[in-house]
Structure formats: C-alpha cells, structure tokens
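Chemist: Give the three-dimensional model of this entry:
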Amino acid sequence: MNADTPTLPDHDVVVVGGGPSGLTAALLFAYEGLSTALIAPEVNRTDGRTTALLQDSISLLDKLGVWADLKEKAAPLARMRMIDDTGRLFRAPEVTFDSTELGLEAFGYNIGNADLNGALADRAENTDNLTVVTGHAAGFAFSADGVEISTDQGGHVTARLAVAADGRNSKLREAAGIEVRTWSYPQVAMVLNLEHERPHHDISTEFHRKTGPFTLVPLPGKRSSLVCVETAEGALRLGEMSDGDLALELERRAHSILGKFTIATRRQMYPLSGLNARSLAGTRVALIGETAHVFPPIGAQGLNLSMRDVATLVDMAAKARRAGRDVGGGEVLEAYERKRRADILTRTSAVDALNRSLLSDLLPFQLARSAGLYMADKVPFLRRILMREGMAPGLRRGDLRQVSGRA
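Modeler: Predicted structure coming up:
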C-alpha cells in the first residue's frame, strides 16, 4: 500500500505479536466489535515461567470468559512480604502488604505462562471478528488510510490501525520509525519453579539482596515460582550446579521459610535490561507491552502495566468506532499517548530506582530505601495508598469492589 493506492483496509485493527498482551488485545478489539487480525507465530504452550496477574488484569481476562477456568490453575496472592536481606548498615524492617486491608481476598493470582497463553490462543481461534494469521510480520507499508503488513508465509493484512505487541525487538516499531531508549543492568534473572515441604499460605515473599530481588511467588499446592536476580558471575555459578546443590543453595537464601526445596522445572536465565519508547504511537501504529517499556521483574508490574496499555487502547478505539471516527487516526493515537505516558514513566522509574538502590553501596540510597519501607510498615494510611497504587494507578477506595468482582 502507498499513498497512490487508496485501498480500503480489510480490518479495523491488526495486532502483531502473540504473547499475553497481543492475544488479549486482539481478543478485546474483537469483543468490542472491531474487525481484527492477529499476526503471530504458534503460541508457546511449554513456557515454564509464571506471571503474577493483579486484579485489573484479571478483570480483562474475566471479560473475555477465560478466567473462570484459569483460576483453578492459579494461586492467590493474599499477602506480599518484603524482607531486607542485604546485610547492610541501614536495613529496612520487614513489610507485609495484606489484601484484606483493602477488603480484597487477594491482590491477584500467579499462573503458569503456558496455561495463560494456551487459554488465550484457544479463545482466539473461536472468536468472531478475529482472523488469526500464523507467521511473523515481515514487511510494512504505511499510508494516509492504513497499514499493510506482509508475512513470512506470503500473506498480507491491511488495517486502519496496527498494534505493535511483538516485543522489545519489535520490527513494527522500527518500521514506524519510533526510537527507543535502552539501558542494561549488571544482573541476570534465573527463573524456575520449586516444590517445597511447607505451605506458602498464599504469601509472596521478596528478599532484597545485594545482587537484586530473590522472590518466591505461590503456585497451587506446595509449589512456588522463583525469580532470583544475581550478578552475571553468580548466575553462571548457579546455572552450573546440580539440581540437588541448587535446591540447597536456594533454600539457604530463602532462610528455609518453606522448608526443603526440590527443583521442579529447568532453569532459565535472562540478562536484565530496560527500554522506554520515545513515543507510544506513530502513523497508524500504537505500541503496547514490551514494545513500549521493559524493566526488571520487581513487584509484579510488567505484564500488569502492559494490560493497562491494552485496556486503554481498546477503549479509545472502540469509542472512536462507535462515534464514526477513524480508529487509527491521529486523534485516537495522541489521546492514547497522553493517557498512558505518566503511568509508564512512573512505574519504570520506580522499579529502576528500587533495583539500583539494592545495587548501590552509597549510604544515602540505602537510607532512603530503608526509610521508605519503614514508613510503609508503620503508617497504615501510607501502606494502603501504596497497595492501591501497586494494583493500578489512581485506584480509589470506591473502585475496589469493582476490581475484586464483588457486588
């Protein structure tokens, strides 16, 4: 497609990328009555990682009719505990955030990525208004009327709006000319699942160590998922250990709070980095998820931030369509940029600051982090504000019944 060939787009929206963000976006666009195409490879149904979904993300899955079955495969996150295990001069008190303080049964649920991806992919195959194109996006052309995307399988899709959900190395974002700012951390995250002899009681525990967070997140039964952030050298040492030796080392780092550990899945290693897109939108293109923002796995913020991107963009496009306006026009995209920018910058900055405060030996940084956690522990009003903001920006007391699904 080019400016000289005013071809009417076949779809209202095309979503590129089949992770949880892309799948959810495609399903929600179709649910709202927009003609939608999804270009993505076969879904990974063997991903051993897990995702902590907070209540606003669960509300989207419930809207799509997939959460009822997924809930049986997930573990509630009733309490979130943070423990300073740095051994430094200024150490913060242990802080526990309890969902009952907000009148909730749980902040959210932890679920396996394979289960989440599989449920979303199955629903996509059986959804009206949604065409699934298996493959990778290979070519892009933009015009005043829409976008044409060709695939590596020889097909092509045209739409008024293209949604980039193809990850941090997004080809669609690059084709749209949207620049990014990137940075790296001297850290590697080791991810795996564990079995343990003591129950977790639906408590997610995050130890703050000098190398980064060591986080145990509940799974159904006596199982937990682990994210262990280490130096590159430390991660290499852990990766070379036998399962038995690794289980003993991880139990030691967890201070045996869950008893004996058994390694339940293969270990996966991910060097930590960060990314912020200079803009969330270009000509006929909107960015969601990791095409727009990437930061370390702290505080269950990553996918939940992405889901808020999805909810905002779908809402704006659906309203534009109902009003007879162009769903991929500048008015919609500029409004999306304005609506999402503050939330993304705030979350990215907060997670970055907390992670760097763990790595820093400077006393002012240690003191500031300790003082902040001390206030969160001792001042109930502040703790409740932090809990509400952790779930969703601007969440008010009156919103909690709706978020929790209560009447």
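Chemist: C-alpha only now, for contacts and for neighbours.
Modeler: Fine.
Chemist: Secondary structure element holding Leu34?
Modeler: Per DSSP states H and E: Leu34 is located in neither a helix nor a strand.
Chemist: So for it, what's the nearest residue that isn't a sequence neighbour?
Modeler: Closest residue in space to Leu34, ignoring its immediate chain neighbours: Asp12 at 5.9 Å, by Cα to Cα, 6 or more residues apart in numbering.
Chemist: Checking that neighbour next. Helix, strand or coil?
Modeler: What DSSP: H, G, I helix; E, B strand; the rest coil gives for Asp12 is strand.
Chemist: And for Leu395?
Modeler: Using three-state DSSP, the structure places Leu395 in coil.
Chemist: Compute the number of surrounding residues for Leu194.
Modeler: Neighbourhood size, Leu194 [other Cα atoms under 10 Å]: 21.
Chemist: roughly how far apart are it and Leu226?
Modeler: When distance is defined by Cα to Cα, to the nearest Å, Leu194 is 7 Å away from Leu226.
Chemist: Next secondary structure after the longest helix seen in the chain?
Modeler: What stands out as the longest helix in the chain, according to DSSP state H, is helix 330-359. Next along the chain after helix 330-359, taking DSSP H and E as the criterion, comes helix 363-378.
Chemist: could you give the angle of that next one to helix 330-359?
Modeler: With axes from the mean of the first three to the mean of the last three Cα atoms, to 10 degrees applied, the angle from helix 363-378 to helix 330-359 works out at 110 degrees.
Chemist: Quick one: list the elements packing against the helix or strand that comes right after helix 363-378.
Modeler: Remark: after helix 363-378, the chain's next helix or strand is helix 380-391, criterion DSSP H and E. If contacts are counted by 3 or more Cα pairs under 8 Å, 6 or more residues apart in numbering; DSSP states H and E, helix 380-391 sits against helix 363-378.
Chemist: before we move on, back to that, what about the longest helix of the chain, distance to the chain center?
Modeler: 13 Å (Cα atoms, centre = their mean, to the nearest Å).
Chemist: Now do that helix against helix 380-391, angle only.
Modeler: Put simply, helix 330-359 runs at 120 degrees to helix 380-391, going by the same axes, to 10 degrees.
Chemist: Pull out the buried positions in helix 330-359.
Modeler: By neighbour count on 16 or more other Cα atoms under 10 Å, the buried set for helix 330-359 is 332-333, 336-337, 340, 343-344, 347-348, 351-352, 354-359.
Chemist: what does stretch 393-407 give?
Modeler: By neighbour count with 16+ other Cα under 10 Å, stretch 393-407 contains the buried residues Leu395, Leu400, Val403, Ser404.
Chemist: I'd like the structure of this one too, to check against the first:
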Amino acid sequence: MAEPMNERPAHIAVVGAGATGLAAAITFARDGFDTVLIGRPSGQADGRTVALLDGSVTFLAAIGAWRQLAPAAAPMTCMRIVDATGSLFAPPPLTFHASEIGLDAFGYNIENAALVDGLAQVARATPRLTIRDAPLAAADSHAAGLRLTLADGDTLEPPLVVGADGRQSLVRHALDVAVRTWTYRQTALTAIFAHARPHRDTSTELHTRGGPFTLVPLPGRRSSLVWVCPPYQARRLRRMTADELASAVERQAQSMLGAMTLEGHCGVVPMQGLSVARFAGHGAALVGEAAHVFPPIGAQGLNLGLRDVAALRDVIVDARSRGQAIADATAMSRFSRGRLVDARTRTGVIDALNRSLLLDMLPLDLVRGAAMLTLDAAGPLRRLVMREGLAPRLGLPSLMRRAGAGFAS
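Modeler: The predicted model follows:
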C-alpha cells in the first residue's frame, strides 16, 4: 500500500513505475533523498523475461532488492552461440563459461512480472519513499526546472525529476530533447516454454538469417524464448496452436532441450531503436527507455537502464558531498556525457550484429566466422569480450562494482 504524501517536499521525483523507475526510486531513497515515485507498479505476465547481467545483480543486491528477486531467477553460467545461417564459413558452436572470468554466473534470467512485483514490494517497505499511484498527466518547464501535474490534479516541483517513463516519455518531451528513432524489418516473438531436457543453466543463441533465436534458462526445466524473424514469419507463428508453436520452436532449437510446451501466451515485440541527443538538462535526467530503446537482442536494454540509474546516483551523491544542488548543471552534464558514450557504444554493437546476420554476403560471413574462431582460440581476447559484454570496465558505477561504494549514511 502506497504511503500518503508527507509534508516534507521531495528532493527527487521519479516518473514511471516500471523496473527502472522502481530501482531508481529505491536507490535514491536509500541514499537519504526524500523521493516520490509517480505511477502504479504493475507486473504483467506477458511471456517476457529479462536477463540481468552481473553488474545489474550486484546493483540490485546493493539496494536491498536481490534477496526478494533471487528465488524467481535462474543463473546463466554458460552462453552458447551457434551459427545457423547456413553459411559456407559457419564456425563450430562457441561456448563461454562464466568461470573463465571468475564469476559464478554471467547473470540471472527472471520474468518481467516477477521483477516488477518484487521491486514494488521492496519499494513499499523503503523509508523516505512515497508512491503516488496517480500517473503523470503533464510535465511543463518553468524557471527552476520542471512542474509535474498528476492525473489527480496535484502538482510537484522537485529539485530533480527523473524520467523513467518509457519511449513516449512526457519528461523527455518537456525537456525538448532531440530523438532519433529507427526500425528493423523484423519482429521478435517472445514466450516461455517448459521442456523435457534440463537447460543446465545455459543460454543458447542461434544466429539465423532472420535474426537471433535465443533460449534463456528459467527456474526448473523452463526457458524463455526470443525469436527474431521477418514479420511474415512472426505472423505465421502467432497463428499456430500452442502445440504447433511448441513443435516449431523445438525444430528451430534443433531439439537440444527435447519436447517443448508453451506456458501462457506468446507476445510480439517491435524491433525498434531510439536514442537521444542528451540525457539531462533543466533539473531533470532521463533513464531507461526514456533515453534509449533497444531491440531484444544481447540483453542490453534494462541492464543499460540500471546503469543509467547507478550512474545518476553517483553524480547526485557526489554533488551533495560537495555542497552543490543535486541537479547542478555541471553534474547533470557529466552524467549525460557518460551515458551517451555507453548507450551509443552498445547501440552500435547490437545494430552491427543484427544487420550482419541479415546480409547474405560471403565476405561478411567469412569475417563473422573468422571472428568467432578467433574468440574460441584466443583466451585473453575471449575474456576481454566476455567482460565488456557484461558491462564497460571503465566508468562502471560504484554500486555495480563488486566492492561497491555502499550507501551514504
């Protein structure tokens, strides 16, 4: 149950009660900032999961949330990449083990609904955090920052507004941030399947000409599916009965997990991208899908959003320690620059990987096959790629480092 509005004005208002917004609100409140979360947390069982990579798990543990989430998550101790493009230069399957870089697991896979519901439980028990169920109706710029108008008519003018309100962000619109969007001629089919054989905590990604086909472990003999394919194929798959779809998935997976059974409904995710010209300005900062949208490839979307939150936390805690305003223009500019580098780098890598699969060109196939063979053989390079795939080594926010800086007292 949400707390009533207290008389003490909020230092920070977080707009958006999805996973990123919830994590942000919990983080800031635990650091001693009076925080208002605007929006109603609601996890929907839609067949989608999120692979939380090691830095994200470390961060969620630091803010006191991982203990609540862990029982619903499955470890990913092994990642297997299979070239199923039919290329003449297809290399053997490439397998990465978390133990090679000193980790028990690359990360953990959890259903979106369980993630949001678990974070909401933590948020409701967090001191200095007020949840306002009324959604944001409008955000307007004024001399000192942003004025927020809620659907129930209340208005707020906090020193710092954090926009975690998704790809149609009202906060971003109020900041007048330039946005670039793009689409792919692909659709992602998502679902959860039970299967006859154990997954052995292994995430398997088949690279096909239509895009990646990925099975990620869940607790028990269950896995989540992200099948990126042409729109006509996605439409055909959606029209299938549950048994027909399960058989199609088993065939595509080369029966590696045995007979499959669909759990619940399958969903469709548009293959789109979004990037912003800046992450902050005029008393506000953008995090998560308000600042970047990724296609569901490479487990980058939410992990990048949580890095946004952890990086913003470092900046505002540092500003407070220096006696500066938490939305100090210099601090917000530093936050924006760092996040732009990280987001653009990840965008470029994911975009290049996806487009390389779609192009049936022998020279490109040769380069991709040679790269996979090199990674298989060159230990130091292999370990570097694994580490960078999880998170950037340079500039990693303090709460995502295993030796984390902890919370301010």
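Chemist: rewinding a little: can you tell me which of the buried residues of stretch 393-407 of structure 1 lies closest to Glu101 of structure 1?
Modeler: Nearest to Glu101 of structure 1 among these: Leu400, at 11.1 Å, using Cα to Cα.
Chemist: is it fair to say the closest one lies in a helix?
Modeler: Yes - judged by three-state DSSP, Leu400 of structure 1 forms part of a helix.
Chemist: Measure the mean distance from stretch 332-340 of structure 1 to structure 2 post-superposition.
Modeler: Stretch 332-340 of structure 1 differs from its equivalent in structure 2 by a mean of 1.1 Å after superposition (mean Cα distance after the TM-score superposition for structure 1).
Chemist: what's the matching range in structure 2 for that stretch?
Modeler: Per the alignment by TM-score structural alignment, stretch 332-340 of structure 1 matches residues 331-339 in structure 2.
Chemist: Show me what the matching stretch is in contact with.
Modeler: Residues outside stretch 331-339 of structure 2 that contact it (Cα atoms under 8 Å, 6 or more residues apart in numbering) are Arg278, Phe279, Ala280, Gly281, Ala285, Asp308, Ala311, Leu312, Val315, Ile316, Ala319, Gly395.
Chemist: Can you give me the distance of Glu72 of structure 1 to Ala121 of structure 1?
Modeler: Going from Glu72 of structure 1 to Ala121 of structure 1 by Cα to Cα gives 18 Å.
Chemist: who's more crowded, the two?
Modeler: Ala121 (22 against 10).
Chemist: follow-up on the earlier one: name only those of the contacts of stretch 331-339 of structure 2 that count as buried.
Modeler: Among the contacts of stretch 331-339 of structure 2, the ones that count as buried by 16+ other Cα under 10 Å are Arg278, Phe279, Ala280, Gly281, Ala285, Asp308, Ala311, Leu312, Val315, Ile316, Ala319.
Chemist: Among the contacts of stretch 331-339 of structure 2, which are located in helices?
Modeler: Residues of the contacts of stretch 331-339 of structure 2 located in helices (DSSP H): Asp308, Ala311, Leu312, Val315, Ile316, Ala319.
Chemist: Tabulate those (TSV), appending distance to Gly107 of structure 2.
Modeler: Formatted as TSV, those follow (distance: Cα to Cα, whole Å):
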residue	distance to Gly107 of structure 2
Asp308	18
Ala311	20
Leu312	22
Val315	26
Ile316	27
Ala319	31
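Chemist: can you tell me which of those lies nearest to Gly166 of structure 2?
Modeler: Here the nearest of these to Gly166 of structure 2, counting by Cα to Cα, is Asp308; it sits at 13.5 Å.
Chemist: From Gly301 of structure 2, how far out is whatever residue of structure 2 lines up with Val217 of structure 1?
Modeler: In structure 2, the residue paired with Val217 of structure 1 is Val216, using TM-score structural alignment. From Val216 of structure 2 over to Gly301 of structure 2 the distance is 16 Å, taken as Cα to Cα.
Chemist: Between these two, which is the more surrounded one?
Modeler: Val216 (26 against 22).
Chemist: got a list of contacts for the helix or strand harbouring Val15 of structure 1?
Modeler: Val15 of structure 1 belongs to strand 11-16 when elements are defined using DSSP H and E. With contact meaning Cα under 8 Å, 6+ apart, strand 11-16 of structure 1 is reached by 22, 25-26, 29, 34-40, 137, 157-166, 172, 327-328.
Chemist: likewise stretch 283-294 of structure 2?
Modeler: Stretch 283-294 of structure 2 has contacts (Cα under 8 Å, 6+ apart) with 20, 144-146, 159-169, 171-172, 175, 271-276, 279-280, 300-302, 304-306, 308-309, 327-329, 332, 343, 347.
Chemist: pretty sure Asp59 of structure 1 contacts Val403?
Modeler: For residue 59 of structure 1 the amino acid is Ser, not Asp. Yes - contact criterion Cα atoms under 8 Å: Ser59 of structure 1 and Val403 qualify, at 6.9 Å.
Chemist: What mean distance separates the strand holding Val15 of structure 1 from the matching residues in structure 2?
Modeler: Following the fit onto structure 2, the mean deviation recorded for strand 11-16 of structure 1 is 1.2 Å by mean Cα distance after the TM-score superposition for structure 1.
Chemist: Just give me the residue right at the centre of structure 1.
Modeler: In structure 1, the centroid-proximal residue (Cα atoms, centre = their mean) is Leu303; its distance is 1.0 Å.
Chemist: From what I see, that residue and Thr24 are in contact.
Modeler: No - counting by Cα under 8 Å, Thr24 is not a contact partner of Leu303 of structure 1; they are 11.2 Å apart.
Chemist: hang on, the earlier thing: can you tell me which of the ones in helices among the contacts of stretch 331-339 of structure 2 lies closest to Gln186 of structure 2?
Modeler: Nearest to Gln186 of structure 2 out of these is Asp308 (Cα to Cα; 27.4 Å).
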